[in-house]
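>>> here is a sequence together with a model predicted from it:
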Amino acid sequence: MKKLMLLSVAGMFILTSCVSKKEYMALEEKQKETQDLLNTATVKLNSCLSDKAAALARVDAMKEQLADLRKANQDLIDTKGNLTTLTQKGAENLEKSLESLKEKDLKISRLQDALTKKDSVTLAIVTSLKKAVGINDPDIEVNVEKGVVFISIADKLLFKSGSYNVTTKAKDVLAKVAKVIQSKPDFEAMIEGHTDSRTYSKGVLVDNWDLSVKRSTSIIRVLQELGVNPSQLIAAGRSSYVPLAENDTAENRAKNRRTRVVVLPKIDQFYEMIEEEMKNLSAEE
């Protein structure tokens, strides 16, 4: 463009010196037209350059959008793969959980069966003892406490006040108890002595502990004399620490002075099964 302008100017000087005024005016008019065309072309060129820059900017923006879309698409593909994996794992875990629940239901059923058998044995023992003792006396009770069968005998049927010597009348009752124990060689019988809270000390007996244990061993000797296998017998004294009532009246103290014959059937197979199943359940939690 610049070269063209220079040539035009040079041409004007040459023509001015060589041509007439009319021709000079025509050339000047032509140069003006040429200049206008040059200006128009320059404006169009600048506009094209501006449009090109804008187009390049749009291309760059679209490239960034395309890269973002590709990344988002890949993320979706990865997420889908992860969800598929999680779904498979979830199904496997659910199947394992259902299988575990089935196993636990089976074990619970076995525990319930064992407890039912234990309750049946306990009921049979109570019926047998009540039938064998055969005494309708409020001072003698055959009962079940926390799954254990026991015979509770008031002290007035067994001992004189402050004594650990078994009375003759008591031997009649103990003979029936001995008969039950003898008929159940797989049973054990724990003899528990209980006293009231009044302080006791006499001879070699220092306190109520001594008295409760001495009364237990006295009854055990009678049961042994009546033919009970001594390996089935257990001596125990509870002193005054497991009362049935407050030791505030003579009547209540009489209730607390008692001997319990606790019958312990050897149903180890049931207890062992329960303990084993409970351990298994605890280990799986």
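Perfect, thanks for sending it.
>>> alpha carbons only for contacts and neighbour counts from here, please
Will do.
>>> could you find the closest non-adjacent residue to K104?
L281 (7.1 Å; C-alpha to C-alpha, 6 or more residues apart in numbering).
>>> distance check, the one you found against K171.
48 Å (C-alpha to C-alpha, to the nearest Å).
>>> for T79, same thing?
86 Å.
>>> neighbour-wise, which of these two wins?
Ranked by neighbour count (other C-alpha atoms under 10 Å), T79 and K171 place K171 first, with 18 against 12.
>>> isn't the more buried one up against V222?
Yes: using C-alpha atoms under 8 Å, K171 makes contact with V222 at a distance of 7.3 Å.
>>> part of a strand, is K117?
No: K117 is assigned helix when assessed by DSSP: H, G, I helix; E, B strand; the rest coil, not a strand.
>>> excluding chain neighbours, what is closest to it?
Nearest to K117 is F270, by C-alpha to C-alpha, 6+ apart, at 7.9 Å.
>>> what's the neighbour count on G193?
Neighbours around G193, by other C-alpha under 10 Å: 28.
>>> list the contacts of it.
Applying C-alpha atoms under 8 Å, 6 or more residues apart in numbering to G193 gives the contacts 211-216, 236-239, 258-260.
>>> ok, of the residues you listed, which one's closest to A189?
R260 (9.6 Å; C-alpha to C-alpha).
>>> these two touch, right, the closest one and V149?
No: R260 lies out of contact with V149 (C-alpha under 8 Å); the separation is 10.1 Å.
>>> got the contact list for the residue nearest to K117?
If a contact means C-alpha under 8 Å, 6+ apart, then F270 has 114-115, 117-118 as its contacts.
>>> buried subset of the residues you listed?
Buried members of those, scored by 16 or more other C-alpha atoms under 10 Å, are 114, 118.
>>> quick check, T259 in a strand?
Yes: counting by three-state DSSP, T259 falls inside a strand.
>>> find the nearest non-adjacent residue to it, please.
T259 sits nearest to G193 (C-alpha to C-alpha, 6+ apart), 4.7 Å away.
>>> next, the one to line up against it:
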Amino acid sequence: MQRICVIGGSRYFGRLLVERLQAAGHQVTVINRGSARPPAGVEHLVADRDDEAVLVAALGSRAFDAVVDQVCYTPVQAAIAARAFAGRTRRYIMTSTIEVYDPATAALPALPAGIPVPEENVDPRTWLVAMDLPWHDEAYLEAHYAEGKRLAEAVLTRDSNFAFASVRSAHVLGGRQEFTGRLTYYTERIAEGDEIAVHAKALPTVFIHHEELADVLLWAATATGFTGPVNACSDGLLDVRDLAAVVAEQTGREPVYRTVAAGGAASPFSFDRHYAMSNARANQLGFAFSRTADWLPGAVAEALAASAAPSA
């Protein structure tokens, strides 16, 4: 049994992670702002992780074997966490994102299209950290999501006294309450015969099921001692037309495409730039991923069922 702290953990794969940690026999503490209570038997600390004094007071004298940070988006938040959890944990896991590799958001080493991107393409040890940007402004943060994640990784890599690892998640799908709504976008538009805007040469990307991501985070927190970034994605590259084809098979309706000009706005998961990730490092460390083709039809079925269900 380990003592695990989850920051966030109130919805989607974060809540599933809490449930799986508890089922595995670990002693779990959840820290959030009180918007949702964790499952029975899980310790709940109500605190705003952006308020360092409040966070430290809520933690009291508690110590943990590992912390899983589900809601770290900025270097400011990372710096607060590095101070607040100094001496309180031996291991810290941050949920990061595939978007740290997006060449549209930073000058990154280029790889030929079709070569999955390895972790070293974004090395947090070398990333320049800017703490004085308006990270507390929601509009700024939304527009600089990828950079916020890169800088948060950089701070926790360089300015903490615990072992740090980041799990860079692929695009997450699955579940009847998929919070991004991106898969629902396709099920609804294809079912209704509405247009889907795509790039003329849409490039493939990678995905992960929400249950598999919970499993990766559990593994990262409890079963290994690796540090640094690790990519988390199911096996198999898909482009936007591949995804739409799976939806079309279940709806019985052929997708209607509209091609956008180069640089134009397109539908979710239509990319005109290459940054599909490689999961080779996680495989080498011992985590075996599923195949996207095996679980995607079920995720589409869930999205269709959720759309068809009467609203409360």
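Right, received. Where do you want to start? Everything numeric in this text was worked out from a predicted model, so none of it was measured.
>>> can you give me the TM-score here?
With the length set by TM-score structural alignment, normalised by the length of the first structure, the two chains reach a TM-score of 0.27; 115 aligned residues with a C-alpha RMSD of 5.3 Å.
>>> ok so, going back, distance to R70 of the first structure for the contacts of F270 of the first structure - can I get that in CSV?
As requested, the contacts of F270 of the first structure are exported to CSV (distance: C-alpha to C-alpha, whole Å):
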residue, distance to R70 of the first structure
A114, 65
L115, 66
K117, 70
K118, 71
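>>> quick one, helices of the first structure?
2-18, 21-133, 168-183, 208-225, 250-256, 268-284 (DSSP state H).
>>> so which of the ones you listed is the most packed in?
helix 208-225 (a mean of 21; mean count of other C-alpha atoms under 10 Å).
>>> specify the angle between that helix and helix 168-183 in degrees.
60 degrees (axes from the mean of the first three to the mean of the last three C-alpha atoms, to 10 degrees).
>>> chain center to helix 208-225 of the first structure, what's the gap?
47 Å (C-alpha atoms, centre = their mean, to the nearest Å).
>>> tell me what it is packed against?
Packing partners of helix 208-225 of the first structure (3 or more C-alpha pairs under 8 Å, 6 or more residues apart in numbering; DSSP states H and E): helix 168-183, strand 187-194, strand 233-237.
>>> tabulate those (TSV), appending distance to E64 of the first structure.
What follows is these, written out as TSV (distance: least, C-alpha to C-alpha, whole Å):
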stretch	distance to E64 of the first structure
helix 168-183	95
strand 187-194	89
strand 233-237	90
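>>> ends of stretch 81-93 of the second structure, how far apart?
Across stretch 81-93 of the second structure, first to last residue, C-alpha to C-alpha, it's 11 Å.
>>> can you give me the strands for the stretch 51-200 of the second structure?
All strands of the stretch 51-200 of the second structure, identified by DSSP state E, counting those that start in this stretch, fall at 66-69, 91-97, 163-169, 171-173, 195-199.
>>> quick one: closest of those to A308 of the second structure.
strand 171-173 (18.0 Å).
>>> all helices for the stretch 151-300 of the second structure, in order.
The residue ranges that make up the helices of the stretch 151-300 of the second structure, judged by DSSP state H, counting those that start in this stretch, are 182-192, 210-222, 240-251, 280-285, 292-308.
>>> report the buried residues of the longest one.
By neighbour count on 16+ other C-alpha under 10 Å, the buried set for helix 292-308 of the second structure is 292-293, 296-297, 299-304, 306.
>>> what angle do it and helix 182-192 make?
Using the same axes, to 10 degrees: helix 292-308 of the second structure against helix 182-192 is 70 degrees.
>>> and helix 292-308 of the second structure, what does it pack onto?
Checked by 3+ C-alpha pairs under 8 Å, 6+ apart, helix 292-308 of the second structure has helix 182-192, strand 207-209, helix 240-251 packed alongside it.
>>> so it versus helix 210-222, what angle?
Going by the same axes, to 10 degrees, helix 292-308 of the second structure makes 120 degrees with helix 210-222.
>>> thinking again about what came up before, with distance to V142 of the first structure as added columns, please give the helices of the first structure in TSV.
Shown next, in TSV, are these (distance: least, C-alpha to C-alpha, whole Å):
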stretch	distance to V142 of the first structure
helix 2-18	132
helix 21-133	6
helix 168-183	11
helix 208-225	17
helix 250-256	15
helix 268-284	23
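>>> out of the ones you listed, which gets nearest to A154 of the first structure?
helix 250-256 (7.0 Å).
>>> figure out how far the closest one is from the centre of its chain.
Counting by C-alpha atoms, centre = their mean, helix 250-256 of the first structure comes out at 46 Å from the chain centroid.
>>> distance check, N283 of the second structure against L183 of the second structure.
In terms of C-alpha to C-alpha, N283 of the second structure sits 27 Å off from L183 of the second structure.
>>> next one: A23 of the second structure
Relative to L183 of the second structure, and taking C-alpha to C-alpha, A23 of the second structure is found at 29 Å.
>>> and if you look at L17 of the second structure?
Taking C-alpha to C-alpha, one finds L17 of the second structure at 22 Å from L183 of the second structure.
>>> what do you get for L156 of the second structure?
32 Å.
>>> more neighbours: which of those two?
Comparing L156 of the second structure with L183 by neighbour count (other C-alpha under 10 Å), the higher total belongs to L156, at 29 against 23.
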